[in-house]
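**Student:** no FASTA, just this:
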């Protein structure tokens, strides 16, 4: 039984290796699913079990400088990814409708391969988000959905980049997501800089609206596939998965908007001030590679009493 299982695993591995697009095969973390799966499993164990236990009897670290550098570096990285997506197709040759997977070996094709891999690799860099939570003892922020999306997103993108590194219309959501990340990490960089930057954070209440717009754009774009008379996109499975992902998160963030800003009447006021630790008083919902973040804790003072409403990141 064991020998048969091992044999089947080796056959699957060999099949995946043979189907790996030769244009992406030599890139880091692209030689097979074992390496990247091991990294993600280690991330789950460290963030959920080992990390919190190591920090249990220690004081939280103050990581403002590191967070500023990290967030602003992510702004630059995602800005570069957006630029490369535009220059390698979305701003040059793509029609924004039924754009097929490019199987050629033109310079522009290899440019798309590189940026598709870079987007994939950036998801591993974003695991540092959770490291900051652990070191700052923000364990309530490390929820199931937070860990799930941080690990599930790079895992699924490995399969997409392996089989279709020049994804055509299937890569539009990566362009949009990277654009939103430029805004999101810029906000967090300013927030981590402390109260003196509070006056520059008046637009935090619009972050959820930006996220909702992202999901609408992705869902509308990918939905074209179902209404076109003919679209021979080579891997329709990617189309269906992207559509489900966009709709799911649109519903999730719509519910957040209703609960936080309509029923809860939690719209930010002029009394709101960001904390030194980089979190903001009022919750905002943002997504990093598909993860749902509600930033910080909410504090209000009423008749000398402090009302504390914690919000979580998932």
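**Tutor:** Arrived safely, thanks for sending. Since we're looking at a predicted model, the values are computed, not measured. Numbers count the residues shown, from 1 in each chain.

**Student:** make it CA atoms for all contacts and neighbour counts henceforth
**Tutor:** Will do.

**Student:** Spell out the secondary structure type for the closest residue to residue 233 other than its chain neighbours.
**Tutor:** In this structure, residue 233 finds its nearest non-sequential neighbour in residue 100, 5.2 Å apart by CA to CA, 6 or more residues apart in numbering. Under DSSP: H, G, I helix; E, B strand; the rest coil, residue 100 falls in the coil class.

**Student:** who's in contact with residue 100?
**Tutor:** Counting by CA atoms under 8 Å, 6 or more residues apart in numbering, residue 100 touches 167-169, 232-234.

**Student:** Now tabulate those residues in JSON lines and tack on secondary structure and distance to residue 250.
**Tutor:** Formatted as JSON lines, the contacts of residue 100 follow (DSSP: H, G, I helix; E, B strand; the rest coil; distance: CA to CA, whole Å):
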{"residue": "167", "secondary structure": "coil", "distance to residue 250": "23"}
{"residue": "168", "secondary structure": "helix", "distance to residue 250": "23"}
{"residue": "169", "secondary structure": "helix", "distance to residue 250": "20"}
{"residue": "232", "secondary structure": "coil", "distance to residue 250": "27"}
{"residue": "233", "secondary structure": "coil", "distance to residue 250": "25"}
{"residue": "234", "secondary structure": "coil", "distance to residue 250": "26"}
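
**Student:** one more structure, for comparison:
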């Protein structure tokens, strides 16, 4: 990146050891299955145990939890967004898709690794749903499990398309967790905002499918490194998310179904 972009770097971003982070992920990415196993056990056992117990009032902890994830996502969206904007304006759309320097650029290397790790603590969203005895839909826990597995699996290989995926997810989560924070804090939030959040999630899935298709189309080019296996899993996951989020939107806002937390 140019000097003007790098001049805005924070010291912790500049000093972050991305090589060591990648080595750690290559050696430990399979631990994501352990996290998901414990998480899935909690989902089913936790709901069973809470059936005969009163729901817990965790409004304040939930507000603080959502606020911390909102702040993290907002900062991550700004930092990764600055990088993606630079690539788009200086090198074009194709380079933004095929670029894999996102994982080791001074501006984004910390945020790429932080994003990847964050998918483990984000499982904590479900703890609040279970302990507060709210409706836990399939989309919620399926999405959490598969995103964690795919994100850790992808980071270890640092394939093309990652910049788009992370930047989009940071941005959507910035809006989503801000919305959850306001709700948990007891603030009045207009219903159309919930529709906006879900619409942004659906849009993210559509763009994700497009990016996966373009990476597959350009995979044999020198500067578009990826693997067919990774693209296949990514495409199937994005397609499943698109279907599930679209059904959620229809049930929640068009058919008059109950509102539910999706992520």
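**Tutor:** Thanks, I have the structure now. Model, not experiment: these values are computed from the prediction.

**Student:** before we move on, back to that, of all the contacts of residue 100 of the first structure, which two lie farthest apart?
**Tutor:** Based on CA to CA, the longest span within these runs between 167 and 232 and measures 12.8 Å.

**Student:** The two - which one has more neighbours?
**Tutor:** Using other CA atoms under 10 Å as the criterion, residue 167 of the first structure and residue 232 rank with residue 167 on top: 23 against 11.

**Student:** nearest spatial neighbour of the more buried one, skipping sequence neighbours?
**Tutor:** In space, residue 167 of the first structure is closest to residue 101, 4.9 Å off (CA to CA, 6+ apart).

**Student:** Check which helix or strand the equivalent of residue 169 of the second structure over in the first structure maps to.
**Tutor:** Alignment note (TM-score structural alignment): residue 169 of the second structure maps to residue 177 of the first structure. For residue 177 of the first structure, the host element (DSSP states H and E) is helix 172-192.

**Student:** which strands and helices sit next to that helix?
**Tutor:** Under the contact criterion of 3 or more CA pairs under 8 Å, 6 or more residues apart in numbering; DSSP states H and E, helix 172-192 of the first structure touches helix 64-85, helix 207-227, strand 285-288.

**Student:** Mind doing that once more with 10 Å?
**Tutor:** helix 64-85, helix 107-125, helix 207-227, helix 236-257, strand 285-288 (3 or more CA pairs under 10 Å, 6 or more residues apart in numbering; DSSP states H and E).

**Student:** I'd like these laid out as JSON lines, including mean neighbour count and distance to residue 148 of the first structure.
**Tutor:** As requested, those are exported to JSON lines (neighbours: other CA atoms under 10 Å; distance: least, CA to CA, whole Å):
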{"stretch": "helix 64-85", "mean neighbour count": "19", "distance to residue 148 of the first structure": "21"}
{"stretch": "helix 107-125", "mean neighbour count": "19", "distance to residue 148 of the first structure": "13"}
{"stretch": "helix 207-227", "mean neighbour count": "18", "distance to residue 148 of the first structure": "19"}
{"stretch": "helix 236-257", "mean neighbour count": "16", "distance to residue 148 of the first structure": "14"}
{"stretch": "strand 285-288", "mean neighbour count": "24", "distance to residue 148 of the first structure": "12"}
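
**Student:** quick one: which of the ones you listed is nearest residue 5 of the first structure?
**Tutor:** When these are compared by CA to CA, helix 236-257 sits nearest residue 5 of the first structure, at 27.1 Å.

**Student:** ok and the closest one relative to helix 172-192, angle-wise?
**Tutor:** Compare the direction of helix 236-257 of the first structure with that of helix 172-192 by axes from the mean of the first three to the mean of the last three CA atoms, to 10 degrees and you get 30 degrees.

**Student:** what distance separates helix 236-257 of the first structure from the centre of its chain?
**Tutor:** In terms of CA atoms, centre = their mean, to the nearest Å, the centre of helix 236-257 of the first structure is set 13 Å apart from its chain centre.

**Student:** again, but for stretch 14-29 of the first structure
**Tutor:** Its chain's C-alpha centre and that of stretch 14-29 of the first structure lie 24 Å apart, by CA atoms, centre = their mean.

**Student:** corresponding residue for residue 129 of the first structure in the second structure?
**Tutor:** In the second structure, residue 129 of the first structure lands on residue 125 (TM-score structural alignment).
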